[in-house]
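# give me coordinates for this.
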Amino acid sequence: MPSVRTLDTLSRIPAAQWDALHDGRNPFVRHAFLSGLEEHGCLREDWGWIPQHITLWEGSELVAAAPGYLKTNSHGEFVFDHAWAHAYAQYGRDYFPKWLGAVPYSPVTGPRLLARTQAHRTALLDATIVQARDGRLSSAHINFHTDEEDSTFGPEWLARTDVQYHWRNEAGWKDFDGFLAAFDHKHRKNIRQERAKVQRAGIGFRVVHGDEASDEDLATMFAFYLLTFRDYGNSPALTLEFIRHLARTMPRNLVLFLAERESRPIAGAMCLRGGDTLYGRYWGASETSPGLHFETCYYQGIEYCLREGLKVFEPGAQGEHKLARGFLPTFVRSRHWIADADFADALKHWCAEETRSVQRYAATLASHSPFRHL
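I've put the predicted structure just below:
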């Protein structure tokens, strides 16, 4: 049987060993990304993020791992369980701390049980429950796992479902005009009008990967990111050093879309590129202009996917406005183990009703597809 070790930092694991556990197609589970969050000030204990990675070893060989964190709040998770915490508090119980298997600040589906065999994935889940019980935690959660991993979870892991909006090139579009041709007249006209407004404003775009970006480009994108968080009154988690780290260690995964007027940057979007997927993460602007957000965050990304042969564009969580721009509802999943049997039983029924509600909502959204034949 593999031995279990819980690690408070990824620096204790060589990057090559960690990255041998996955196929490399999802940039968010790469050692460089996760360790970069730890090393460059993005994970703070006072914000509720304490690294607690579960690993399985056979001698000196790492055979399985689950990136995880001890959480003292639900900040930066995107699977909302505030009602659960409130219910615990009503009965004088502590919901926090809990254990979370996820990628911090990243509502992106990807592998969470990094292992070569199904047996090792099952062993990871068993180790997670043992750790939660030994630590007297209220619960353990795994967010945004893949469809393939879903069958690994037993009935003791409650299932939740939500909806995001993803662009998929299942029709084999070759360029943006081909993509637009699939829309009904109304939505096609709206998109053309939005893009024309940006062009008439004299705004152009420069697309650079991490190894093509100057330090000024990286600092500019970080400044746009800070503006967005300031506008919403939230505290920014990422640091400029982390973005520089991504440019150094994951140079072809980092993609910046910089909007410029007269060679002066006025907006930007930061994305990560995976095997066949572009992931939209952050955006910001120093001025407002009609259509600028949609062009920077959506249309430039779609054009990039068409140009580069990527099949999927995930522009981030939430946002019904994405539907009219070609991003269709897609289910995302999470699993939850609850230590208290009575709470687990009550939440089982709550999760089942939530799933039915989400499925009805997705069906309604699908009936309003902007495409003529989808």
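# going by C-alpha atoms from here, please, whenever you check contacts or count neighbours.
Fine.
# just confirm residue 164 is within a helix.
No: under DSSP: H, G, I helix; E, B strand; the rest coil, residue 164 falls outside any helix and is assigned strand.
# so it sits right up against residue 331, yeah?
Yes: when contacts are counted by C-alpha atoms under 8 Å, residue 164 is listed as touching residue 331 (6.4 Å).
# now the other sequence, so there's something to compare against:
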Amino acid sequence: MTRVVLAPDSFKGTITAADAVDALAAGWRSVDPSAVIVPRPMADGGEGTVAAFEASVPGARRMPVTVDGPAGMPVTTSWLLLPASDDAPQGTAVIDMASTSGIEMLDRLRPWDADSRGFGQAIAAALDHGVSRVVLGIGSSASTDGGTGMLRALGARFLDSSGTETAPGARGLADIVTVDLSGLRRASDVIVLTDVTNPLTGPRGAAAVFGPQKGLTDPADQHRVDAALGQMAHLLGVDAATPGAGAAGGVGGALVAWGAQLVPGAIEVARLIGLAEAVASADVVVTGEGAYDGQSGDGKVPSYVASLAADASARALLVAGRIDDGADTDLFTGTLSLTQIAGSAASALADPARWLREAGAQLARG
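Sure, this is the predicted structure:
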């Protein structure tokens, strides 16, 4: 009887990790119905983080909340409550930026006005519930507001030279001359999941690297926002060079100022969902993501899952929407590309669940 652990990341923008697991499992069982399938959908702090915990932690419960989305309109979303544990007797809240202040929530990019307020409002709701620990996934953000929206929702004030609240989003960053943290709510145990190590400012900073993805395409505008982020870091007492401070348009730096701990997302998610324990008794471990390329071997979900499989002497198999020709796949004993199976990228993107089922069947036959 084959024991198979399924631990893919989401296939960004097309299918969640949990749904990818279901499709792979259906395909595998169609060939090997006696297999023991162990679902462990993964995430690295971006899209699908809450869903990954929900699928892997028994007793996890969605907690509905209405927040101000990145388009400035109310949106109904949820955070996840994990059951009480010895180190979190009042439970753990898991909140992701993708579902509260995420770029996928926008019909059009808002480089100057999108902000992270909704993320902070969801955090505040979890604190109101009385949780012992807060786990935050900060991938897929819509803004470059330096986390000012999030901190505002938690009680901070950002003031201009006349003592007036500055505009939200990147638009108001350059006007900030005073930061008032006297009303800021605090939490004692906050873990931040991120898959990037970019500093807040400079050529690898939030504005230069991630700003264009959010519509901040003019180099002069990037320079302006970069300078404003540096000034805000000074006011918050944060070292702008801190690895990960530039994540989520500077939300990483704001969370450092709040007292949070930034950790590699894939590693921490794996720890919290007990992935190593599941892999320890596995014969086969299947992982994957939307695009496996040259960056995928650097702390991303597939490479980390493969390292756990190697430690357990289990076979590691990779399924990806596409696999770049130059990507290093030496960590895996087998690989499959949905683009190749489907015959084209368009077909794979149109119905990823169908092709993941086919991939599961092909892996089982192999």
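# and the TM-score between them?
Once superposed, chain against chain, the TM-score is 0.25 (TM-score structural alignment, normalised by the length of the second structure); 174 aligned residues with a C-alpha RMSD of 7.7 Å.
# hmm, back to that, residue 164 and residue 331 of the first structure: which is more packed in?
More crowded of residue 164 of the first structure and residue 331, by other C-alpha atoms under 10 Å: residue 164, with 22 against 16.
# distance of that one from residue 332 of the first structure?
7 Å (C-alpha to C-alpha, to the nearest Å).
# equivalent analysis for residue 231 of the first structure, please.
Distance, residue 231 of the first structure to residue 332 of the first structure, using C-alpha to C-alpha: 28 Å.
# go on, residue 161 of the first structure?
Residue 161 of the first structure is 6 Å from residue 332 of the first structure, by C-alpha to C-alpha.
# would residue 336 of the second structure count as being in a strand?
Yes: counting by three-state DSSP, one finds residue 336 of the second structure located in a strand.
# find the nearest non-adjacent residue to it, please.
residue 319 (4.9 Å; C-alpha to C-alpha, 6 or more residues apart in numbering).
# in which helix or strand would I find the one you found?
strand 315-323 (DSSP states H and E).
# please name every helix or strand in contact with that strand.
Helices and strands touching strand 315-323 of the second structure, by 3 or more C-alpha pairs under 8 Å, 6 or more residues apart in numbering; DSSP states H and E, are strand 284-292, helix 301-311, strand 334-337, helix 338-342, helix 345-350.
# mind listing what's buried along the first one?
Going by neighbour count (16 or more other C-alpha atoms under 10 Å), the buried part of strand 284-292 of the second structure is 284-292.
# quick check: next helix or strand after the helix or strand where residue 279 of the first structure lies?
Using DSSP H and E, residue 279 of the first structure sits in strand 277-285. Counting by DSSP H and E, the element after strand 277-285 of the first structure in chain order, helix or strand, is helix 292-294.
# still on that earlier bit, identify the contacts common to residue 164 and residue 331 of the first structure.
Counting by C-alpha atoms under 8 Å, 6 or more residues apart in numbering, residue 164 of the first structure and residue 331 have no shared contacts at all.
# show me what the longest helix belonging to the second structure is packed against.
Using DSSP state H to define each element, the second structure has its longest helix at helix 219-236. When contacts are defined as 3+ C-alpha pairs under 8 Å, 6+ apart, helix 219-236 of the second structure packs onto strand 178-180, helix 247-258.
# what angle do that helix and helix 247-258 make?
10 degrees (axes from the mean of the first three to the mean of the last three C-alpha atoms, to 10 degrees).
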